[in-house]
Structure formats: C-alpha cells, structure tokens
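[1] Provide a 3D model corresponding to the input given below.
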Amino acid sequence: MPDDPTLRSADAGLARVNALSPEEFRAEFGRCLGVERWAEELRRRRPFSSRSELLDAADRIARTLTDEEVAAALERHPRIGEHARGARTEAEWSRGEQSGFSAGEAGVRERFAAAQADYERRFDRIYLVCAAHRSARELLDDLTARMGNDAVTEERVVAGELRRIALQRVERVLDSR
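    Got it, this is the predicted structure:
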C-alpha cells in the first residue's frame, strides 16, 4: 500500500485497522458483532483518525440495528455459563468475558441457570448481557431485574448489551497483534 498520511498514526492498532483489505476488515469486525451491515458501514467510513472516531462510528451504527439483525447476532453468543467452544477468536473472547461468572459460587450459578431458563421461556431468546468484569451474583441480579421488563423494553436492553459487547470487542481488535 502506498504511504498515505491519513493512515499514519502513533496508534499501531488503528493504523493496522485502517490498512486492512475490505475482506480482512469484514472478517475482523464481523467477530465483534456478527452483523454484516454494521461491519460494512464501518468499513466504508475508513480511514479513522483516532480510536474514539472508530468507536463512535461503531456505536452510532450499532444503534441502528434492526430486531432481525439483533436476533441473528444473538445466535453467535453462547448462554452465560455455557462457555463457547472452539479456538475461534469469538469463542476465546466469550470465555474471557464470562470468567467472572465461572468463578462464582456454585449456588449462585445454579440459581442463575434456573432464572436463565425462565428468561428464555418468557422472551424466547437467550439472556444476553455484557458480562465482562461482572460476578455471577451481579449477573443474577441483572437477570432477575430484567425479568420485570416488557418485551419491547427487553428488546432495547438486549440491543444495548449487544452494542456494549461489540464496542469492547472493537477495542480488542485495536489492541491485537
């Protein structure tokens, strides 16, 4: 690639992201959210002059997800407590994000599993939460509180949690390699 001053940056991660081919970009950012439109819209906004510009764009685009896109993205997430299998980057990220839950006391995890089954029956989807740095007790409290949501409110909450997970993963992409 020719030397392009817009791609030069003291931030090696940002420079790497700006230099990715379209296919590489879609693959990297597809692991962050799993919505093709989101990754493609983000790709078209390159080059980014800063991390905050990239994160702001990722956030703005994620706020426009349709219910169908959210549902499709949910299919790529394991249930809390069911660690993602495989060595794929997404599985590795998911295992790390749920590490606080895994370290929780068994009794809390058992109550969580029962509440999670109730949630799935009520809302007909997995319970999704940005679990990074949260304990099993915190996740149980969040799940219990969300059971009081109506379906429309819960759809908005799930979309917000998906967006938070995606933004954390964008930071990981920037920090990788």
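[2] switch to C-alpha atoms for all contacts and neighbour counts from now on
    OK.
[3] Hmm, residue 13 and residue 48 touching each other?
    No - judged on Cα atoms under 8 Å, residue 48 makes no contact with residue 13 at a distance of 11.2 Å.
[4] what about the residue nearest to residue 95 when sequence neighbours are not counted, neighbour count?
    Leaving aside its sequence neighbours, residue 95 sits nearest to residue 83 (Cα to Cα, 6 or more residues apart in numbering; 5.7 Å). By the measure other Cα atoms under 10 Å, the count of residues near residue 83 is 18.
[5] I'd like to know how far residue 83 sits from residue 139.
    15 Å (Cα to Cα, to the nearest Å).
[6] what's the answer for residue 108, then?
    10 Å.
[7] need the contact list for residue 83.
    Going by Cα atoms under 8 Å, 6 or more residues apart in numbering, residue 83 touches 91, 94, 95, 98.
[8] so what's the first one closest to, chain neighbours aside?
    Translated: residue 91. residue 84 is the one closest to residue 91 (Cα to Cα, 6+ apart), at 4.8 Å.
[9] Need the nearest residue in space to residue 146, chain neighbours excluded.
    Counting by Cα to Cα, 6+ apart, residue 146 lies nearest to residue 154, which is 7.1 Å off, once chain neighbours are set aside.
[10] Figure out the helix or strand that the one you found lives in.
    helix 151-175 (DSSP states H and E).
[11] Sequence B follows; please return its structure for comparison with A:
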Amino acid sequence: MQVDEFNAMPRSEVISLLLPCVDIERWAAEVADRRPYTGPDDVSRAGRTAAQPWTDAELDKALTHHPPIGRRADGDSAEAALSRAEQGSLGDTDADLAARLDAGNAAYEDKFGHVFLIRAAGRTRAEILANLSERMTNDPATEREVMAEQLRQIAVLRLGGLFQ
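    Presented below is the predicted three-dimensional model:
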C-alpha cells in the first residue's frame, strides 16, 4: 500500500487495517486521526508516539491475542497470520530447545500472570530463550515496562509492513 492510499481511506477502514498491528482501539484511532502522512517513516513515528504509554487495560487486552512464543497462533484473523509469520521466521528448532522454551514460557506465566511477549522478528529461538531467562529476574513493574516496549516494537514493525 502507498501512504497516499492510506491517507485517502475512510477512517473506519484505516482503523480496521491497523487493529491487526495491535488490538488497541485508542492506538488505531490515534494513528488514523493523525493523517495525512508524508511517508512510511512518518506513519511509524505516529505509531510509536500513540503507543507511549499503553494503559494497563490496553496491555492486558493486547496480550490476549499473543500465543506463547514458539507456538503458532490459531485462527484466521489478520493478527494471527502476522504472528505466525513472525514466529515462523524463527526457523526449526531442536527438541531440547523447544522443551526449554516451553518450560520457560510456563515459568514466566506462573511468575507474571501473562504470556511472555517479545518481538520475535530478527531473533533466533536461542536469543529469545536467553532473553526470557534474563527477564525472569525482573520484578513485576519492571517486566511490565519491558513487555510494553516489546509490544510497541511489534506494533510498529507490523505497521511498517503495511507499506512494503
């Protein structure tokens, strides 16, 4: 899609297009309402700005759409397709690494009460496992901030993908 097309779309269509990037209505409306944009970088900047900060309710809602890292998202939604593509780029893994990632996911969810969220694009499974282990040392408030930043990165990455 070209930015000119994005700028010319009806607001409701833009919001529908944006929600698979991150299912947060306020964010999508804010990005839509800042039009017109001059280019993809301008749209990405608006996406980052609108995502700072996320509210706790927004974070909780967005997390419901993310499968544990290493598992494929179910469903036919655009967001599930994006998640499968992002996690699919991690490549195949050996059984031991997959088991350690599953165990790490479970321990993380037990400690923090929600799925481990990380921008998978550009990372290997081993890097993700190391990051998960490191983040297990965070207190809940620090981890919430780290998780929110990861969600921002995911949203902006997906937003940028609309214009490629």
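[12] hang on, the earlier thing: give the equivalent position in structure 2 for the residue nearest to residue 91 of structure 1.
    In structure 2, the residue matched to residue 84 of structure 1 (TM-score structural alignment) is residue 73.
[13] ok, now residue 66 of structure 1?
    Under the alignment by TM-score structural alignment, residue 66 of structure 1 pairs with residue 55 in structure 2.
[14] burial count for that match?
    The number of residues near residue 55 of structure 2, taken as other Cα under 10 Å, comes to 11.
[15] ditto for residue 111 of structure 2
    The burial count for residue 111 of structure 2: 12, using other Cα under 10 Å.
[16] dump the residue contacts of it.
    Contacts for residue 111 of structure 2 were tallied using Cα under 8 Å, 6+ apart; they are residue 136.
[17] Show me what it lines up with in structure 1.
    Residue 111 of structure 2 maps onto residue 122 in structure 1, by TM-score structural alignment.
[18] Could you find the counterpart of residue 149 of structure 1 in structure 2?
    When structure 2 is aligned by TM-score structural alignment, the residue opposite residue 149 of structure 1 is residue 138.
[19] Which of the three states applies to that match?
    coil (DSSP: H, G, I helix; E, B strand; the rest coil).
[20] Leaving out sequence neighbours, find the closest residue to the spatially most central residue of structure 2.
    Nearest to the geometric centre of structure 2 sits residue 154, at 3.2 Å (Cα atoms, centre = their mean). Of all residues not flanking residue 154 of structure 2 in the chain, residue 119 sits nearest, at 5.5 Å (Cα to Cα, 6+ apart).
[21] count of neighbours near that neighbour?
    Counted with other Cα under 10 Å, residues neighbouring residue 119 of structure 2 total 20.
[22] what does residue 134 of structure 1 give?
    By the criterion of other Cα under 10 Å, residue 134 of structure 1 has 16 neighbours.
[23] Residue 8 of structure 2 too?
    11.
[24] Kindly report the same for residue 172 of structure 1.
    With neighbours defined by other Cα under 10 Å, the count for residue 172 of structure 1 comes to 14.
[25] Tell me which residue of structure 2 lines up with it.
    Residue 172 of structure 1 maps onto residue 161 in structure 2, by TM-score structural alignment.
[26] For that match, which residues are in contact?
    Listed by Cα under 8 Å, 6+ apart, the contact set of residue 161 of structure 2 is empty.
[27] Could you report the separation of it from residue 74 of structure 2?
    Remark: distance between residue 161 of structure 2 and residue 74 of structure 2 (Cα to Cα) = 21 Å.
[28] How about residue 162 of structure 2?
    22 Å.
[29] what residue of structure 2 matches up with residue 138 of structure 1?
    Using TM-score structural alignment, the equivalent of residue 138 of structure 1 in structure 2 is residue 127.
[30] Residue 75 of structure 1 now?
    In structure 2, residue 75 of structure 1 lines up with residue 64, judged by TM-score structural alignment.
[31] what's the spacing between its match and residue 137 of structure 2?
    23 Å.
[32] Quick check: residue 15 of structure 1 vs residue 70 of structure 1, distance?
    Distance from residue 15 of structure 1 to residue 70 of structure 1, by Cα to Cα: 29 Å.
[33] let me redo that: residue 115 of structure 1
    According to Cα to Cα, residue 115 of structure 1 stands 22 Å off from residue 70 of structure 1.
[34] So between the two, which is more surrounded?
    Neighbour count, other Cα under 10 Å: between residue 115 of structure 1 and residue 70, residue 70 has more, with 21 against 17.
[35] In contact with the more buried one, which residues?
    Contacts for residue 70 of structure 1 were tallied using Cα under 8 Å, 6+ apart; they are 158, 159, 162.
[36] What of residue 116 of structure 1?
    Shown in contact with residue 116 of structure 1 (Cα under 8 Å, 6+ apart): 126, 127, 143.
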